[in-house]
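Undergrad: Pasted the sequence and its predicted model underneath.
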Amino acid sequence: MAALLRRTLSPRINPYSYLIGNAKTSWFGTCRGYKRADLARPFSSKPAGNEIIGIDLGTTNSCVAVMEGKNARVIENSEGARTTPSVIAFSQKGELLVGTPAKRQAVTNPTNTVFGSKRLIGRRFDDSQTQKEMKMVPYKIVKASNGDAWVEANGQQYSPSQIGAFVLTKMKETAESYLGKTVSKAVITVPAYFNDAQRQATKDAGRIAGLNVERILNEPTAAALSYGVTNKEGLIAVFDLGGGTFDVSILEISNGVFEVKATNGDTFLGGEDFDNALLEFLVSEFKRTEEIDLSKDRLALQRLREAAEKAKIELSSTSQTEINLPFITADASGAKHLNITLTRSKFESLVNHLIERTRNPCKNCLKDADISIKEVDEVLLVGGMTRVPKVQEIVAEIFGKSPSKGVNPDEAVALGAAIQGGILVGDVKELLLLDVTPLSLGIETLGGIFTRLINRNTTIPTKKSQKKFWITQMPLLFPRKN
């Protein structure tokens, strides 16, 4: 008898079911009673294009790029920015806001503004990381009927895939506006350490946004593509610390072949955690000086969060910064103001434990790749958090050399995704990418035992099968004598 083969993925709700009028769980349900033609987009005169766009769907910001001849180009959005905040919101009138407009009104509308939803994608509600995230965001995280973590805004419930789809739609429209053509194909990047459920949920987001997801590409690999396209060669370490996740990959680039040797990471370590650490400090300092706890005030918390993010960015280039928030709250004695001078050294002490968490994944990645630190030719920094001087200092300690700043940390991933799109359509012929599976893959066999078939860091595509047979001995029955 062959071994029992079953997929161990939890049952997932079809994302398309929310586009047809479920009033309790989807914004589209509010359109009940209208004819289908009324819900359709206006007729577009744009011709259909064959381009495959590259999208970096980030936790904090997203970016879209496209190939122009042999070169990849980042496309500016309607606000003229090269990156778009991965934030969506619903206004008082129920209007959907995406990107910068959504981020601008977050202070006055915190419960209906969703950010950082990428950290929830493909996660169960009961997951310890989900429970931790619930305490740090002003919007509601709820349990879906299938046990997944969803968010609630404007009285409706949305899956993280739906939230991601709103951002992807913005990226799609940005590309269409620039190209003058409709876009239906995309390469979307994900953290290298995403599991299968998280990758499938990202694909769902693309489909909801009207995109055929031609390839899911690991973010460090995409960054290496954008770096190595200019005929660079050698062993490259990609250190990717973004808004919500951390990845590290070792790649060998030779004669246009990009071979990933190993990858490692932490899917719950990024800029959001740095912001939260600073946020907790500001709350505790205000409580110490004014004896008022701001953690229960959602409006005040959102103002503090924005101030914390701004201070974090400023301390990457200055030694100290002022955090001034007038009228943060009030009591019987009158209005209260927050005024704190924050030094870089204090900030580094607050987040040092987070930065130290990047060491073990780097060491494990080097071990899995079976290479020494001395063999690494260059270290690439990717992700906005790599601008923090202390992070760069730790990277230099880990790899024994100063990191390279040869790529734009905010745009490299999207550019690499666009290059991969060029490879898929045949516009880029001189490059070959050999990626790996970051996690071990296996099947459930008889008795509920997990049988590993493919080890982590195996080059893909790959295939492996295994057959098992067993004999069951049946008891012989004899007539009973009286």
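TA: Noted; the coordinates are in hand.

Undergrad: Only C-alpha atoms from now on, for both contacts and neighbour counts.
TA: Fine.

Undergrad: Could you look up the next helix or strand downstream of the helix or strand containing residue 142?
TA: Per DSSP states H and E, residue 142 falls inside strand 140-143. Per DSSP H and E, the first helix or strand lying C-terminal to strand 140-143 is strand 149-153.

Undergrad: residue ranges of the strands in the stretch 101-250 of the chain, please?
TA: With strands called from DSSP state E, counting those that start in this stretch, the stretch 101-250 of the chain shows them at 113-115, 140-143, 149-153, 156-158, 185-190, 212-218, 234-241, 246-254.

Undergrad: With respect to residue 63, which of those lies nearest?
TA: Comparison of the strands of the stretch 101-250 of the chain against residue 63 by CA to CA identifies strand 185-190 as nearest, at 10.3 Å.

Undergrad: Now do the closest one: everything it contacts.
TA: With contact meaning CA atoms under 8 Å, 6 or more residues apart in numbering, strand 185-190 is reached by 50-57, 199, 202, 211-219, 222, 413-414, 417-418, 420-421.

Undergrad: and the strands of the stretch 101-250 of the chain as JSON lines, adding mean neighbour count and distance to residue 341?
TA: Converted to JSON lines, those look like this (neighbours: other CA atoms under 10 Å; distance: least, CA to CA, whole Å):
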{"stretch": "strand 113-115", "mean neighbour count": "25", "distance to residue 341": "27"}
{"stretch": "strand 140-143", "mean neighbour count": "18", "distance to residue 341": "32"}
{"stretch": "strand 149-153", "mean neighbour count": "22", "distance to residue 341": "35"}
{"stretch": "strand 156-158", "mean neighbour count": "20", "distance to residue 341": "39"}
{"stretch": "strand 185-190", "mean neighbour count": "26", "distance to residue 341": "37"}
{"stretch": "strand 212-218", "mean neighbour count": "20", "distance to residue 341": "39"}
{"stretch": "strand 234-241", "mean neighbour count": "25", "distance to residue 341": "26"}
{"stretch": "strand 246-254", "mean neighbour count": "25", "distance to residue 341": "29"}
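
Undergrad: Use this one as the comparison:
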Amino acid sequence: MGKVIGIDLGTTNSCVSVVENEKPVIIPADSGSRTTPSIVAFTKKGERLVGESARRQAVTNPERTISSIKRHMGTDWSCRIDGKEYKPQTISAMILMQLKKSAEDFTGETVTDAVITVPAYFNDVQRQATKDAGRIAGLNVLRIINEPTSAALAYGLNHGETQKVMVYDLGGGTFDVSIIEIGEGVIEVLATAGDNHLGGDDFDARVTDWIAGKIRSEYNADVRKDFAAMQRIRDAAEQAKKELSASASTQIVLPYLTTVKGEPIHPDLTLTRAEFENMVRDLIERTADPVRNALNDAHVEPSALGKVLLVGGSTRIPAVQEKVRQLTGKEPSRNINPDECVAQGAAILGSTLQGKGLVAAGTGQELLLLDVTPLSLSIETVGGVATRLVERNTTLPTRYSRIFSTAAPYQRNVEIHVLQGERPMARDNKTIGRFKLKGIKAAPAGVPQIEVTFDIDANGILKVSAKDLDTGKQQSITITADDRMSENEIEQAIRDAQNYAGQDQVRREGVELLGEAQTLLNKTEQTVKAMGKQLDRARKKQIRNDSHTLQKLVSKCRLDKVTEEELSAIREAKRQLEESTAGLV
């Protein structure tokens, strides 16, 4: 049985880990970095780039580069490039395929099983979209796990003593806070809260706006419609934000950014930490309510917390750390790496699911994980009321049934409208699915007995069923929404992904083969020239013919459209030239 990898599919960066010798290790990316930028790009030659290579070319190819796709998971967002439509699941699958390849290169074996993390506050549709992305990437997703829970799992492996821990997870695009109890090998989530649209991207946007505003006032230049200039500004904003975590001020230098009246401008700006903190103060303040809500739901006083764990790159911002101190009265712990612990926790869970239980430090007991559902689940009843069946922070997996009846006399069909959220009225919550129970026995209003059951698995994914207790007729669905991919779309995306993987492999082989062929041609030309008349005339003619054949094939080859047949022809021509130059080159 192959290894199970743990994947932190992040908004800005993603990370992959695997358990080796009972310890989670981070798998490096092709670039050597321990994280992979969550960026996908399509070059004008039709090549697909993922990770660091996509990030490097974003300035020159901004319209064909996609980043922060996680913010669109579970929505109807899509983009069209070269006449082909891409949904969030498809783009996410490309990132997952890159992480899968890194894992296979690292372990030396095929990887098929994975545990993937999501923000604790992801709703059912977003979780299912993440699972679909894994499937498109060729992964068997064993479990979807909440990011703060995963971080606590990584922490709990080395800190088994009984304690209540708060995980404050502020990443590139999402914010989560979870209150977790660790004790005697059990990691139990008591409560979770968060904001799916709050993170490092928002901090970057504030700095980007500030830079663009300064350029407008100082140079009378509006750069907002200049894609390339704005991409450079965004990169500079992100870098400035990072530098201000360690320095009191930073210099933002953008030579040859754009032209004004035909003359190039070279913005040179200084941003202080105080100015930065002032422009993002309201964003940091937005983390306060979820923290208070999670503590209240868990019935835990801040003073009862043993540790506060900071997760996500944005927690490196000093003002964020200060806010955590104010809210909890605790000094945040630095016992875990904020960029890597989520992937490590997922790898730990993957190893546990595989039957290779890991023992928590100091307990001698295998880790047991008890997670919760982040949002209440309801159905719409008479008057547009959202009637709750499952309260938020209910331990998973869970199953709950309740009897309802018809609202109109002799009603033969009833629509089950499934909602997720905390508001009392249906219209104010998120619709995550609808289905109809047909064939109800005709009877006066209020007589039929319809049993509605919510069944939530360990991934937090919901199955809803409705049964007419009189006729025994039943209808059930695993929740889908209009913006979820259909089974046919998923199957097509899987085929496309496999084709892409094949094309990528052919291109990689092509780059290598063309390099070898060109080296051989250069050496052959030098050798023939150096030997002059010493070389037998017939052999010289053979070498020249073979060189010409290979050079012609190499010149015609276009990497963006290269086929296996073309590579085979180049290999054969290269072999012929190697034979005719044997002993010379």
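TA: Perfect, I can see it now. Keep in mind that what you see is a predicted model, and the values were worked out from it rather than measured.

Undergrad: coming back round to it: export the strands of the stretch 101-250 of structure 1 as CSV, with columns for distance to residue 471 of structure 1.
TA: Formatted as CSV, the strands of the stretch 101-250 of structure 1 follow (distance: least, CA to CA, whole Å):
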stretch, distance to residue 471 of structure 1
strand 113-115, 55
strand 140-143, 44
strand 149-153, 43
strand 156-158, 49
strand 185-190, 45
strand 212-218, 43
strand 234-241, 50
strand 246-254, 45
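
Undergrad: Would you map the helices across the stretch 401-550 of structure 2?
TA: Assigned by DSSP state H, counting those that start in this stretch, the stretch 401-550 of structure 2 shows helices spanning 487-531, 537-556.

Undergrad: Out of these, the one nearest residue 88 of structure 2 is which?
TA: Here helix 487-531 is closest among those (CA to CA), at 11.4 Å.

Undergrad: Provide the aligned range in structure 1 for the closest one.
TA: The aligned range for helix 487-531 of structure 2 in structure 1 is empty, by TM-score structural alignment.

Undergrad: by contact count, what packs against that helix?
TA: Helix 487-531 of structure 2 sits against helix 88-107, helix 124-136, helix 537-556, helix 564-580, with contacts defined as 3 or more CA pairs under 8 Å, 6 or more residues apart in numbering; DSSP states H and E.

Undergrad: what's around the nearest residue to residue 431 of structure 2 once chain neighbours are set aside, how many residues?
TA: The shortest distance from residue 431 of structure 2 to any non-neighbouring residue, by CA to CA, 6 or more residues apart in numbering, is to residue 419 (4.7 Å). Other residues near residue 419 of structure 2 number 27, with proximity taken as other CA atoms under 10 Å.

Undergrad: can you tell me which strand in structure 1 is longest?
TA: What stands out as the longest strand in structure 1, according to DSSP state E, is strand 320-331.

Undergrad: And that one against structure 2, how far off on average?
TA: Once superposed with structure 2, the aligned residues differ from strand 320-331 of structure 1 by a mean of 0.9 Å; criterion: mean CA distance after the TM-score superposition for structure 1.

Undergrad: Correct me if wrong: the residue nearest to residue 431 of structure 2 contacts residue 432.
TA: Yes. Taking contacts as CA atoms under 8 Å, residue 419 of structure 2 lies within contact range of residue 432: 5.6 Å.

Undergrad: Burial check on residue 373 of structure 1, number of neighbours?
TA: 14.

Undergrad: scratch that, residue 211 of structure 1
TA: Neighbours of residue 211 of structure 1 using other CA under 10 Å come to 23.

Undergrad: what do we get in structure 2 for it?
TA: In structure 2, residue 211 of structure 1 lines up with residue 139, judged by TM-score structural alignment.

Undergrad: again with residue 362 of structure 1
TA: Correspondence of residue 362 of structure 1 to structure 2, assessed by TM-score structural alignment: residue 291.

Undergrad: and if you look at residue 98 of structure 1?
TA: Aligned counterpart of residue 98 of structure 1 in structure 2: residue 50 (TM-score structural alignment).

Undergrad: With respect to residue 182 of structure 2, which of the helices of the stretch 401-550 of structure 2 lies nearest?
TA: By CA to CA (comparing all of those), the closest turns out to be helix 487-531, at 38.5 Å.

Undergrad: can you list the helices of the stretch 401-550 of structure 2 in TSV and add distance to residue 376 of structure 2?
TA: TSV is the format used below for the helices of the stretch 401-550 of structure 2 (distance: least, CA to CA, whole Å):
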stretch	distance to residue 376 of structure 2
helix 487-531	27
helix 537-556	61
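
Undergrad: Fine, thanks again, bye for now.
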